[in-house]
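J.: need coordinates for the below:
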Amino acid sequence: MIPTPTSSQANRILVLGIGNILWADEGFGVRAVEEFHRRYAVPDNVTILDGGTQGLYLVNYLEDADRLIVFDAIDYGLEPGQLKLVRDDEVPRFTGAKKMSLHQTGFQEVISAVDLLGRCPRHLVLIGCQPLDLEDWGGPLTKPVCDQIAPALELGCEILAEWGVEVMPRTAPLAESERLLANDIDHQHYEMRGRPA
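T.: As a prediction, this is how the structure comes out:
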């Protein structure tokens, strides 16, 4: 178990969702972090970020983080919708393995770049979900993957609690200006109202 940091220790935390919402289950990480932001309020030392497919543009965010949680769709070869949590030194072991997602190489390059700069987060947790379909252009998350958003968020909350972070359920809906994704690409507008034109 990771010890709870004291208030005098640096504890900047990044909760990151990566993926591409245009390719069905590839959007799992983005939709998970979007839902996390919709459900929970976090302290000022926690940043919630839709990383999309930004690749090396994420370096600055990782440099500023002491601890990192990543939500992503990853091909582990498991049953569709199955979650797998990987921590710390276990994460880089996937480098050079079969391609796990459309943007995997880009994110591994981000981790490598931050590591070379000596600024890699001290603790890294990857919460991955086995996709069913990564080739449905414009399609929504499949049901087995969509059904794992809530359990994935529970895992994220457990990790944050281990790190001494109190996550509070929101008592009021977010205003439109407070949403993580806007311009009708949020989950409700983009996926729940049917396939985009």
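
J.: only C-alpha atoms from now on, for both contacts and neighbour counts.
T.: Noted.

J.: how about stretch 78-96, which residues are buried there?
T.: 80-83, 85 (16 or more other CA atoms under 10 Å).

J.: contacts for it next, please.
T.: Residues from elsewhere that reach stretch 78-96, judged by CA atoms under 8 Å, 6 or more residues apart in numbering: 105, 108, 122-132, 144-148, 152.

J.: out of those residues, which are inside strands?
T.: Among those, DSSP state E puts 123-129 in strands.

J.: out of the buried residues of stretch 78-96, the closest to Ala10 would be?
T.: Checking the buried residues of stretch 78-96 against Ala10 by CA to CA gives Leu85 as the nearest, at 24.1 Å.

J.: what helix or strand is the closest one on?
T.: strand 83-87 (DSSP states H and E).

J.: just Ala32 next, same as before
T.: helix 28-39.

J.: where along the chain do the helices fall?
T.: 28-39, 59-63, 104-116, 143-146, 149-162, 187-190 (DSSP state H).

J.: deepest-packed of the ones you listed, please.
T.: helix 28-39 (a mean of 24; mean count of other CA atoms under 10 Å).

J.: following up with a second sequence; could you model it the same way so I can compare the two?
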Amino acid sequence: MRPIPSDSACHPKGDSAETICVLGIGNVLWADEGFGVRCIEALQQRYEFAPHVQLIDGGTQGLYLVQHVQQADRLLIFDAIDYGLAPGELKLVANDDVPRFMGAKKMSLHQTGFQEVLMLAVLTEQYPSEVLLIGCQPEEIDDYGGSLRPVVKQAMEDALALGVDTLRRWGAQPAPRQRPLSDVETVTFSELALGRYESQRPPEDSACRTGDARFMPTAEGA
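T.: Here you go, the predicted model:
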């Protein structure tokens, strides 16, 4: 995912306005695993926020995100989480329950790394005063080069509405975006933007995403 420029880091605690970090984690190359990053992408495309609000494409950066968590007064997280629910169903987890929950419900390596980030923030006594995880049950993640499944893409709209309501309550001052974003300003890679990613990827029959039968024979053909 896109490296975070040094001048876009969250403001250190102590500023007059409480620092708010909005973080999307996951891998857009593995279908519904990209839910969190797609939420951040959509938020930036649709809204403008107060200067003390930072949107971060956390991708799979793991421990590299610790400074942002430690510096945040309030932290909003979007992620795909295996809750054992119906695909597309949302679940909210708050405050001290977030690191414990992510440790018990690991779905991929990035969640293991991010649980360590949260626990490190707790151990250093620099854990945000308020944390909310908006998680979505994925339908499919074992699809390299795939995109969000329709049910998860639809759930993203509800997740964004919940996120914006939370940010408004936290004083983030969300307002419909008036000025178009440039490629330089986007927190996610413009080359991997959802519309571009879906329209330019090759079809499955020319770029197998689930394993090539020529090199992974079935039991019958072995």
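
J.: coming back round to it: mind listing residues that contact the helix holding Ala32 of structure 1?
T.: So helix 28-39 of structure 1 is contacted by 15-21, 48-52, 70-73, 129, 141, 145-146, 149-150, 152-153, 169-170, 173-174, 179-181, 186-187 (CA under 8 Å, 6+ apart).

J.: how much does that helix stray from structure 2?
T.: Compared with structure 2 after fitting, helix 28-39 of structure 1 deviates on average by 0.5 Å (mean CA distance after the TM-score superposition for structure 1).

J.: corresponding residues in structure 2 for that helix?
T.: Mapping helix 28-39 of structure 1 onto structure 2 (TM-score structural alignment) gives residues 35-46.

J.: stretch 132-150 of structure 1 too?
T.: Stretch 132-150 of structure 1 maps onto residues 139-157 of structure 2, going by TM-score structural alignment.

J.: which stretch of structure 2 lines up against the strand holding Leu85 of structure 1?
T.: With TM-score structural alignment as the criterion, strand 83-87 of structure 1 aligns to 90-94.

J.: the matching stretch vs structure 1, average offset?
T.: Counting by mean CA distance after the TM-score superposition for structure 1, stretch 90-94 of structure 2 comes out at 1.0 Å.

J.: now list the buried members of the contacts of helix 28-39 of structure 1.
T.: Using 16+ other CA under 10 Å, the buried ones in those are 15-21, 48-52, 70-73, 129, 141, 145-146, 149, 152-153, 180-181, 186-187.

J.: from these, which land in strands?
T.: Reading strands off those with DSSP E, I get 15-18, 48-52, 70-73, 129.

J.: can you lay out these as JSON lines showing distance to Ala197 of structure 1?
T.: Formatted as JSON lines, those follow (distance: CA to CA, whole Å):
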{"residue": "Val15", "distance to Ala197 of structure 1": "31"}
{"residue": "Leu16", "distance to Ala197 of structure 1": "28"}
{"residue": "Gly17", "distance to Ala197 of structure 1": "25"}
{"residue": "Ile18", "distance to Ala197 of structure 1": "24"}
{"residue": "Ile48", "distance to Ala197 of structure 1": "29"}
{"residue": "Leu49", "distance to Ala197 of structure 1": "27"}
{"residue": "Asp50", "distance to Ala197 of structure 1": "23"}
{"residue": "Gly51", "distance to Ala197 of structure 1": "24"}
{"residue": "Gly52", "distance to Ala197 of structure 1": "21"}
{"residue": "Val70", "distance to Ala197 of structure 1": "30"}
{"residue": "Phe71", "distance to Ala197 of structure 1": "27"}
{"residue": "Asp72", "distance to Ala197 of structure 1": "26"}
{"residue": "Ala73", "distance to Ala197 of structure 1": "24"}
{"residue": "Cys129", "distance to Ala197 of structure 1": "27"}
